[in-house]
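>>> the following block contains a protein sequence and its predicted model.
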Amino acid sequence: MKMSWFSLVLLLLSLTINNLSEAGHGHKLRSAVVSGTVYCDICFQQDFSKAHHFISGASVAVECKDGESRPSFRQVAKTNEQGEFKVRLPFSVTKHVKKIKGCSVKLVRSSEPYCAVASSSTSSSLHLKSTKQGTKVFSAGFLSFKPLKLPNLCNRKPSVVADSKEYNTPHTLDF
């Protein structure tokens, strides 16, 4: 009986040392970041063009599900002046690939009341964009809000819309 306890302690000690050496020697635990951009799809074109603008201060949620239904991670972030957001995931890429596949980005709230309807046509699936200094950057791409109804300027010719003062000052859109 004494030998089996000794063997068990020895086994646990060797497993602990092995895990520590994996994390410290050549098998660095890589962190992950989810990024994306939010814009206002003024004319409901579902594509970024001159008639659109980035939304600063919009809220987005990055949610990762562990398994089928229950979220294991959820963080809300705000976009910067260029409409961009970044959220660092609390788990490593190398050990939790399935968790990253279960992550998605959802629009929560627009900071612009005239462009506050979340577009259902925008994709929130993540793809690996780059690796920077050991950090994997996953992109959600472009997500968009749209006005409740189509503004009058959208009924004009495209060249007129791009040069319009209404386009340059979206807070005064006529509906």
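Nice, thanks for sending it over.
>>> please make it C-alpha for all contacts and neighbour counts, starting now.
OK.
>>> show me what contacts Ala118?
107-109, 144-146 (CA atoms under 8 Å, 6 or more residues apart in numbering).
>>> helix or strand right after the helix or strand in which Val76 is found?
Assigned by DSSP states H and E, Val76 belongs to strand 71-78. Sequence order places strand 84-88 as the next helix or strand after strand 71-78, per DSSP H and E.
>>> determine the angle, from 0 to 180 degrees, between that following strand and strand 71-78.
If you take axes from the mean of the first three to the mean of the last three CA atoms, to 10 degrees, strand 84-88 sits at 140 degrees to strand 71-78.
>>> this is the comparison structure:
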Amino acid sequence: MSNFSGCSHTGLVMNKLIFSSIFVFFIIIFQGQVISSSSSSISMVEEGDNNINHPIEEYFSSREDLVQLAGYGEEKLSTVIVTGTVLCEACLHGESQLRAWPISGALVAIKCRTSKKWGKTSSAQAVTDEYGDFLIDLPSHLHAIPNLDRACSVKVLQMPKNAPCEPANLSKQKALKLSSVGNGIRAYTTTGDLKFLHLTSRPFRACRNRGASH
């Protein structure tokens, strides 16, 4: 009986060792598969990141395309200019004709309605030269205003200190008219000169009446 018991005990120990070895073997294989699978997943994620088109890059690319299509923006592809003349008129004593002088250094502004619903406006300014002429290069964001000649008007904001004309009627405005289009340039001019009355002038009727009598 003792020999049988010893053999049985030895067999049980051997069975446990074999089972433990098999269990450890399967654990090692399982861990290897998990590590391999994780590495593959990380590699796929990295490759996916490299192939993703980032929204920010797409935004800037499409924005540049839109700027070029619109014809205005950072790269100026179109030009809109507004020109006109500011004069000082007088009916002098002993003369039958009105006389006019250019006003140099007058501050001129163009004002445009950019929204009918809210009454929003935008403006640009220029200063007259020695001939009383001014040229306003309209900002790009105003180029696309529909019916620009109707939406915009020009007025004198400020006369130079030595101007011989009355600054009282600075509220007068002039509308625009399209004068030329070509080579990416639209040119507008005022519908007449911006004229102001000389300080020493008589009423304009005096010159007109005298001219008619002659």
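Okay, I see it. As the structure is a computational prediction, the values presented were derived from the model and not from experiment.
>>> C-terminal to the helix or strand hosting Ser21 of structure 1, what's the next element?
Element membership of Ser21 of structure 1, judged by DSSP H and E, is helix 2-24. Using DSSP H and E, the next helix or strand after helix 2-24 of structure 1 towards the C-terminus is strand 32-40.
>>> what does that next one correspond to over in structure 2?
Using TM-score structural alignment, the residues of structure 2 aligned to strand 32-40 of structure 1 are 80-88.
>>> now the matching stretch on structure 1. Mean distance?
Its matched residues in structure 1 lie on average 0.6 Å from stretch 80-88 of structure 2 after superposition (mean CA distance after the TM-score superposition for structure 1).
>>> re earlier: check which helices and strands the strand holding Val76 of structure 1 sits against.
strand 59-65, strand 84-88 (3 or more CA pairs under 8 Å, 6 or more residues apart in numbering; DSSP states H and E).
>>> what residues does it touch?
Contacts of strand 71-78 of structure 1 (CA under 8 Å, 6+ apart): 56-66, 85-87.
>>> let's see it at 7 Å
Residues outside strand 71-78 of structure 1 that contact it (CA atoms under 7 Å, 6 or more residues apart in numbering) are 57-66, 85, 87.
>>> how many neighbours does Thr85 of structure 2 have?
21 (other CA atoms under 10 Å).
>>> in contact with the nearest residue to it once chain neighbours are set aside, which residues?
Nearest residue to Thr85 of structure 2, sequence neighbours excluded (CA to CA, 6 or more residues apart in numbering): Asp133, at 4.4 Å. Asp133 of structure 2 makes contacts with 84-86, as judged by CA under 7 Å, 6+ apart.
>>> and what of Ser111 of structure 1?
So Ser111 of structure 1 contacts 56-58 (CA under 7 Å, 6+ apart).
>>> out of these, who's the most crowded?
Most surrounded of these: other CA under 10 Å gives Ala58, at 25 neighbours.
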